[in-house]
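Sequence first, predicted coordinates after that:
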Amino acid sequence: MTNDMYDFAIVGGGIVGLSTAMSLGKRYPQARILVLEKESNWAFHQTGNNSGVIHSGIYYKPGSFKAKFCRDGSRSMVEFCQEHGIDHEICGKVIVATDEQEIPRLENLYKRGLENNLTVQKISPEEVKEIEPHVSCVAGIRVFSTGIVNYKQVCLKYAQLIQQQGGDLRLNTKVLKIAASGNNQVLETNNGNFESKFVINCAGLHSDRIAKLGGVEPKAKIVPFRGEYYELTPEKRYLVKTLIYPVPNPDFPFLGVHFTKMIDGSVHAGPNAVLSLKREGYKKTDFDLRDFAEVMTYPGFWKLAAKHADEGIQEIIRSFSKAAFVKSLQKLIPEVQAEDLVPTHAGVRAQALMDDGKLVDDFLIISGQNSIHVCNAPSPAATSSLEIGKAIASQVPQQSHLETVVIS
């Protein structure tokens, strides 16, 4: 079969892959650009199952890619939504301490917000109640720039703009093998072969495997964590006006269960964070032997599990006990009762983990032979997608046969 030839081939049709393709199309207007997605729709996995929050960047270490991309990305995402008529709202959020022991951590978070050049405000319990009347706390901070959006709609607009640029979008096309052909790369798929001068791996939950297909050792393994949510019944949505977060444990990589107002008016509560027995395991019963075996035989996982055993046990209990889940939520809103909550969709987070048990805390982007591999792009990747796409496009070596347009 004759290979189709492209200048750039992007593996993965989530928000990072689509943003990267769009940025490349702006930078190289004459380039032939291909996006391959194994599912039948764009944003099928992480992007399409996240909380829809436009994050501010308050949690991230100053100077990190996460902090910079998120701060800049929240602004560019809002501008993009305004330009293209995508529903969004800058509702802000409150982060609250529910006991005195959490106040030092809340203070540290406030200082981090200032270091990240965010508009944040310390607020008293009385001031919290003016924003969120049903919250119980001893102190809080308000983050003004946090917003909400439907990232599936964002991705559909990205895809439309890529097509307008002349890009080639292929759904239901799974990469099975990557082979060198001179200076080019041949991507063998279930729908034929495609040849490209440069490959960009944005495969999310499978990014480490795609990297290995391309001859790159990512030095980290993707370990999937499922985040399970409940949704407030319609008659109880009045309990939440914006977004309500607890003070996170700085030693644990997740933010804790919280309340999120969605752009459609619903209110989600969660998530917990439990090991998924399948990389695309959205239900407790989902299981894949290869995925499970890879985690169970990976030394890094057991080192992580030993370090966070207590937190991990609590997350598992919340997964199987609605009463335990509700108890965690009641620390924020005491009025919430079990009958006020119904299960809703779960999401799976692709978390890169090192051999020594350390989580890859920042974006991990690795260069290979005529390739770039995005091997860790956790939250706030959706918020940061426009900035990540531009950054990746700027890292692509100059293509001498293509005219370059500088994009800001």
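Noted; the coordinates are in hand.

going forward, measure contacts and count neighbours with C-alpha atoms only.
Will do.

Would you map the strands across the stretch 151-300 of the chain?
168-170, 175-181, 184-189, 192-201, 221-232, 243-246, 258-261, 267-270, 274-275 (DSSP state E, counting those that start in this stretch).

Which strands or helices does the last one pack on?
Think strand 274-275. Counting contacts by 3 or more C-alpha pairs under 8 Å, 6 or more residues apart in numbering; DSSP states H and E, strand 274-275 packs against strand 221-232, helix 309-320.

Determine how far the first one lies from the middle of the whole chain.
Okay, so that is strand 221-232. 11 Å (C-alpha atoms, centre = their mean, to the nearest Å).

Ok, which of the strands of the stretch 151-300 of the chain comes nearest Glu311?
Comparing the strands of the stretch 151-300 of the chain against Glu311 with C-alpha to C-alpha, the closest turns out to be strand 274-275 (10.1 Å).

Not counting its own residues, what contacts the closest one?
Val223, Pro224, Phe225, Arg226, Gly227, Gly312, Glu315, Ile316, Ser319 (C-alpha atoms under 8 Å, 6 or more residues apart in numbering).

can we see that at 10 Å?
By C-alpha atoms under 10 Å, 6 or more residues apart in numbering, the surrounding residues in contact with strand 274-275 are 223-228, 281, 284, 292, 295, 312-319, 348-349.

Quick one: buried ones out of these?
Applying 16 or more other C-alpha atoms under 10 Å to the contacts of strand 274-275, the neighbour count classes 223-228, 281, 284, 292, 295, 312, 315, 317-319, 348-349 as buried.

ok, now how distant is Ile365 from Val374?
From Ile365 across to Val374, the span is 4 Å (C-alpha to C-alpha, to the nearest Å).

where do the contact lists of those two overlap?
Taking C-alpha under 10 Å, 6+ apart as the contact rule, Ile365 and Val374 both touch Asn201, Cys202, Pro218, Ile392.

Okay, helices next: where are they in the stretch 251-400 of the chain?
For the stretch 251-400 of the chain, the helices defined by DSSP state H, counting those that start in this stretch occupy 289-296, 299-307, 309-320, 322-330, 385-395.

Dump those into a markdown table; add distance to Lys261 as well.
Listed next are the helices of the stretch 251-400 of the chain as a markdown table, based on distance: least, C-alpha to C-alpha, whole Å:
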| stretch | distance to Lys261 |
| --- | --- |
| helix 289-296 | 33 |
| helix 299-307 | 32 |
| helix 309-320 | 21 |
| helix 322-330 | 15 |
| helix 385-395 | 21 |
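
ok, structure two:
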Amino acid sequence: MAHTASILICGAGIVGLTLARDLLAAGYGDILIIDKEPEAGRHASGRNSGVLHAGIYYAPGSLRAQSCLAGNQRMKEYCEERGLPLLKTGKVIVARDESELPTLRELHVRATQNGAKVELIDDQQLAEIEPNAKSAGLALFSHYTAVVDPKAILKSIQAELLASGKVKLLFDARFQGLKHEKGARLLVRTTAGDISCAFFVNAAGAYGDVVAHAFGLGKDYQLIPFKGIYKKLKPEKAHTIRGSIYPVPNIKNPFLGVHFTRGAHGDVYLGPTAIPAFGRENYGLLSGIDSEAFSILLRDAVLFFRNKKFREVALEEPRKYSFTYFFNDARRLVKTLSPDDIEATPKAGIRPQLVDIKKNELVMDFIIEGTQNSTHVLNSISPAFTSSLFFSEMLLHSHVEPKLRKL
């Protein structure tokens, strides 16, 4: 036996780390977090845009809506208390033409129902907030949207956990399966050896479905990857964007479209795309494509023919590999932008999107499943980072602690 723990968390991303933090606060110890990478947050948690969303897009009553705004407020407080980078810039969502005005108004209704501070503004007000943004006469201003440095937050939480002496992190430890159950404990197989634990939490992000399947859960779900690529404004042009400028999205899909974001350190990024990818870590053109590519391609093909929303994404997004197409998409949001203003960046991310394989539908909310001695978080998509400090507490009290008390 290589390791033992009372509570084993699979995944050292934002969900795994914040849950461990809340477990400590609730008086639990002997916690082990494993991750297949050599450091925390190597994938979605450390590669996202850093935007703290403000509950605008999500259906009222959904887990995403319930956790987003409260998570936003807590994350801001966390950064302020610890002196971590934080930009309270707000953001504008602009209607690019009159056909988008009804959706913009619907977003205003959703955001208001979710408790966000938003207002519909005209072009004069838009110019005062974001001088280079343009609209078809109406935009939505989100007061609570902010920007953080995700890696700085991950590093800070990890330091907290290790300083407690009650949490250990084991890297280069890929989950390989549930070997067998022995008594009331679980025996989890990893590349770093077998681990005996009393309770298991699946916070594996892009591999959440794989881990859940090993426990006999999530059989109706499969994660498929979407690639987010970015461009960047040259430093001398960064001043043209004060905060964030977003388009009106198709709210039937879980993607927000190419947008401008001023990062916590002053860089301005354009993106991301939502291009169907062929690997859960397919960040480059070919890198990250592995033996799973065929099954991902097959699932994409089924969705393409059976799901209109996915088909629209699959036909539209790959065009953004073309700089001209990407540029033209971004240019619709601003008054002035030249191809010479933009430079390449290695920044890229993968959004692991959960699909209901029986319904052939993209799942639009967080999914939580479990057994007597395990809890599994599936579809930890945006705004998972924003929501994390609230979501993890909800996860603890509703899905973890009641089971721990029975062990």
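Done, it's in. Computed from a predicted model, the values in this text were never measured in an experiment.

circling back to that earlier point, top of the shared contacts of Ile365 and Val374 of the first structure by neighbour count?
When neighbours are counted by other C-alpha atoms under 10 Å, Cys202 leads these with 31 neighbours.

how close does that one sit to Leu18 of the first structure?
For Cys202 of the first structure, the distance to Leu18 of the first structure - C-alpha to C-alpha - is 9 Å.

overlap in contacts of those two?
Ile10, Val11, Gly12, Val35, Leu36.

Just those residues: which are in strands?
Within these, residues falling in strands by DSSP state E are Ile10, Val11, Val35, Leu36.

Could you give the number of residues near Ser181 of the first structure?
11.

repeat for Asp30 of the second structure
So Asp30 of the second structure, with other C-alpha under 10 Å, has 15 neighbours.

tell me the contacts of the aligned partner of it in the first structure?
Counting by TM-score structural alignment, Asp30 of the second structure corresponds to Arg32 in the first structure. Arg32 of the first structure sits next to 5-9, 24-25, 165-168, 196-197, 402 when contact means C-alpha under 10 Å, 6+ apart.

and if you look at Gly147 of the first structure?
Neighbour list for Gly147 of the first structure: 52-56, 74, 77-78, 88-93, 242-243, 261-263, 383 [criterion: C-alpha under 10 Å, 6+ apart].

how close does it sit to Gln165 of the first structure?
Gly147 of the first structure is 29 Å from Gln165 of the first structure, by C-alpha to C-alpha.

What is the burial count for Asp4 of the first structure?
For Asp4 of the first structure, using other C-alpha under 10 Å, the count is 12.

what does Leu297 of the second structure give?
Leu297 of the second structure - counted by other C-alpha under 10 Å - has 16 other residues nearby.

Any idea how many residues pack against the closest residue to it other than its chain neighbours?
Using C-alpha to C-alpha, 6 or more residues apart in numbering and skipping residues adjacent in sequence, the residue nearest Leu297 of the second structure is Phe278, 6.6 Å away. Number of residues near Phe278 of the second structure (other C-alpha under 10 Å) recorded here: 26.

same check, this time on Ala293 of the first structure
With other C-alpha under 10 Å as criterion, Ala293 of the first structure counts 12.

which residue lines up with Arg318 of the first structure in the second structure?
Match for Arg318 of the first structure (TM-score structural alignment): Lys320.

okay if I get the strands of the stretch 151-300 of the first structure as CSV plus distance to Glu100 of the first structure?
Formatted as CSV, these follow (distance: least, C-alpha to C-alpha, whole Å):
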stretch, distance to Glu100 of the first structure
strand 168-170, 53
strand 175-181, 52
strand 184-189, 56
strand 192-201, 45
strand 221-232, 27
strand 243-246, 13
strand 258-261, 19
strand 267-270, 23
strand 274-275, 28
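
nearest to Gly357 of the first structure, of the ones you listed?
It is, among the strands of the stretch 151-300 of the first structure and with distance given as C-alpha to C-alpha, strand 221-232, at 10.4 Å.

distance from the closest one to the second structure after superposition?
Compared with the second structure after the fit, strand 221-232 of the first structure shows a mean deviation of 0.4 Å (mean C-alpha distance after the TM-score superposition for the first structure).

so that strand versus helix 289-296, what angle?
Relative orientation of strand 221-232 of the first structure versus helix 289-296 (axes from the mean of the first three to the mean of the last three C-alpha atoms, to 10 degrees): 110 degrees.

what range in the second structure does strand 221-232 of the first structure sit on?
Using TM-score structural alignment, strand 221-232 of the first structure pairs with 222-233 in the second structure.

what do you get for stretch 52-65 of the first structure?
Using TM-score structural alignment, stretch 52-65 of the first structure pairs with 50-63 in the second structure.

Between the two ends of the matching stretch, how far is it?
20 Å.

Mind listing what's buried along that stretch?
Gly50, Val51, Leu52, His53, Ala54, Gly55, Ile56, Tyr57, Tyr58, Ala59, Pro60, Leu63.

Then stretch 259-273 of the first structure?
Across stretch 259-273 of the first structure, burial judged by 16+ other C-alpha under 10 Å covers Phe259, Thr260, Lys261, Met262, Ile263, Val267, His268, Ala269, Gly270, Pro271, Asn272, Ala273.

That stretch: end-to-end distance?
15 Å.

which secondary structure elements does the longest strand seen in the second structure contact?
The longest strand of the second structure (DSSP E) is strand 342-356. Counting contacts by 3 or more C-alpha pairs under 10 Å, 6 or more residues apart in numbering; DSSP states H and E, strand 342-356 of the second structure is packed against helix 44-47, helix 208-214, strand 221-233, strand 268-271, strand 275-276, helix 323-331, strand 361-362, strand 374-378.
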